[in-house]
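Visitor: Got a predicted model here, sequence first, then my questions.
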Amino acid sequence: MDENLETCLAQVAERAGYDGPPQAARAVQNVLEVLGAHLVGDDRTDLARLLPKQCRPLLTATAPATEPLTPESFVDAVTDHGSDDLTEARRAVHAVLPTLATMADAALLRRILTQLPPGHAGLFGCTDPG
C-alpha cells in the first residue's frame, strides 16, 4: 500500500474511530464519489492532485450532479452511495472531509466551499468562507 494512502486512511480511521483501514477506505470511497459530483473544473483536479494516487479517480471520475446538495442532503447522498446507515454516513463525512481540509491550502479550500451551498464548511471542520 502506498505510504500516502496509508497516512490518509490512518487519519480518517482515527477521526472516525474505525478499527482499521478497510472501514476508512470505504468511507473515503463513499465521500469522495459524492463530493466529486459536486465539484467542477480546476478545483476538483487541484484537490485530486493532493490525494493519494489511488483516491484520485474516486473524486474525478464521477459524473457531475444535476443539482446542489445541502449539507444534510450531502450526508444522505453518502448514505445512498454505500454507507450502512445515516449514522455511519455522518461518521464518514465528519472524518473524510476534515482530512481533506488538512490537505488543501486555505485558498483551495475556500474555492471548494464556494462551489458548494452554504453550510458545507462545518462538514469540513471549518467556518464558512467570507
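Guide: Sure, I can see it. Model, not experiment: these values are computed from the prediction.
Visitor: Only C-alpha atoms from now on, for both contacts and neighbour counts.
Guide: Noted.
Visitor: give me the number of residues near residue 11?
Guide: 18 (other C-alpha atoms under 10 Å).
Visitor: The longest helix anywhere in the chain packs against which elements?
Guide: Identified as the longest helix of the chain according to DSSP state H is helix 86-103. In terms of contacts (3 or more C-alpha pairs under 8 Å, 6 or more residues apart in numbering; DSSP states H and E), helix 86-103 is packed against helix 3-16, helix 21-36, helix 71-81.
Visitor: now with 6 Å?
Guide: helix 3-16, helix 71-81 (3 or more C-alpha pairs under 6 Å, 6 or more residues apart in numbering; DSSP states H and E).
Visitor: buried stuff in the longest one?
Guide: Counting neighbours by 16 or more other C-alpha atoms under 10 Å, one finds that the buried residues in helix 3-16 are 5, 8, 9, 10, 11, 12, 13, 15, 16.
Visitor: Comparison target below:
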Amino acid sequence: MTAPRTPAPAEAPAGTRPAWAALVEEVREAGRYPTRAEAERVTRIVLSALGGHVIGDERVDLAQALPEEAARVVASQIPATRPLTAAEFVDSVAARIEGATPATARWDVSSVLSVLPSLVGDDLITRVLDRLPSGYALLFGRADLTPAA
C-alpha cells in the first residue's frame, strides 16, 4: 500500500495568493535578467512606483491578488499627487535605478508589468488601466488602442 501523496511545498492550495518567488522568476524570465537578485530588485522598484499611481478599489484588489510581499510594496506607497503619463512613469522608475536610461527603465517596467495580467487576471488589469492615463497599456504588454478623434 502506498502512502497518500502530499503536496510539494511549492504547490499552493487553490484560491491562495501566488508566491513572491514565482513572481520574481516570471520577471526574471520576461526581462532576461541574469540573476534572481536583479529581477527581485527591479520588481520591488517597479511595484513601488506603481503603488503610488494605482488608487481606490483597484489598488486594494491589486494588493489582494499579488503575493504578500508584493502587496506590501504596493500598499505602502503614498498616493501620487498627480497622475504621471506613461513616459513620466518610466522616467520616475529610471530615477530610482542607478545607471538606468529611459530605454532600460522601459525594459524594466515592461518586464514587471507584463507578467501581472497572468498573475492577477486580465479583468483587474483592465480596471487598473482604466484609472491610469492613456499610454500604460503598452507597459502591461497590451495594445494601446485609442478611438479615432
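Guide: Ah, there it is. What you see is a predicted model, and the numbers here were worked out from it, not measured in a lab.
Visitor: TM-score of the superposed pair?
Guide: Once superposed, chain against chain, the TM-score is 0.90 (TM-score structural alignment, normalised by the length of structure 1); 129 aligned residues with a C-alpha RMSD of 1.8 Å.
Visitor: Quick one, which of the helices and strands packed on helix 86-103 of structure 1 gets closest to residue 91 of structure 1.
Guide: Nearest of those to residue 91 of structure 1, taken as C-alpha to C-alpha: helix 3-16 at 5.8 Å.
Visitor: what would the helices and strands packed on helix 86-103 of structure 1 look like in a markdown table with distance to residue 63 of structure 1?
Guide: Listed next are these as a markdown table, based on distance: least, C-alpha to C-alpha, whole Å:
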| stretch | distance to residue 63 of structure 1 |
| --- | --- |
| helix 3-16 | 24 |
| helix 71-81 | 14 |
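Visitor: among those helices, which is nearest residue 92 of structure 1?
Guide: Proximity to residue 92 of structure 1 (C-alpha to C-alpha) singles out helix 3-16 among those, at 6.7 Å.
Visitor: residues contacting the residue nearest the centre of structure 2?
Guide: Structure 2 has residue 113 as the residue nearest its centroid, 4.1 Å off, counting by C-alpha atoms, centre = their mean. The contact partners of residue 113 of structure 2, by C-alpha atoms under 6 Å, 6 or more residues apart in numbering, come to residue 140.
Visitor: which residue lines up with it in structure 1?
Guide: Using TM-score structural alignment, the partner of residue 113 of structure 2 in structure 1 is residue 97.
Visitor: same check, this time on residue 53 of structure 2
Guide: Aligned counterpart of residue 53 of structure 2 in structure 1: residue 38 (TM-score structural alignment).
Visitor: Map residue 82 of structure 1 across to structure 2 for me.
Guide: Correspondence of residue 82 of structure 1 to structure 2, assessed by TM-score structural alignment: residue 97.
Visitor: quick one: its match from residue 60 of structure 2, how far?
Guide: 26 Å (C-alpha to C-alpha, to the nearest Å).
Visitor: Look up how far residue 124 of structure 2 lies from residue 131 of structure 2.
Guide: 11 Å.
Visitor: May I see the buried residues of the longest helix of structure 1?
Guide: Under the neighbour-count rule (16+ other C-alpha under 10 Å), helix 86-103 of structure 1 has 88-101 buried.
Visitor: do stretch 42-53 of structure 1 as well
Guide: Buried, per 16+ other C-alpha under 10 Å, within stretch 42-53 of structure 1: 43, 44, 47, 48, 51, 52.
Visitor: likewise stretch 101-121 of structure 1?
Guide: Applying 16+ other C-alpha under 10 Å to stretch 101-121 of structure 1 flags 101, 104, 108, 109, 110, 112, 113, 114, 116, 119, 120, 121 as buried.
Visitor: So which of those residues belong to helices?
Guide: Short answer: the buried residues of stretch 101-121 of structure 1 in helices (DSSP H) are 101, 108, 109, 110, 112, 113, 114.
Visitor: what do we get in structure 1 for residue 129 of structure 2?
Guide: Taking TM-score structural alignment, the alignment pairs residue 129 of structure 2 with residue 113 from structure 1.
Visitor: Kindly provide the distance from that match to residue 124 of structure 1.
Guide: Going from residue 113 of structure 1 to residue 124 of structure 1 by C-alpha to C-alpha gives 9 Å.
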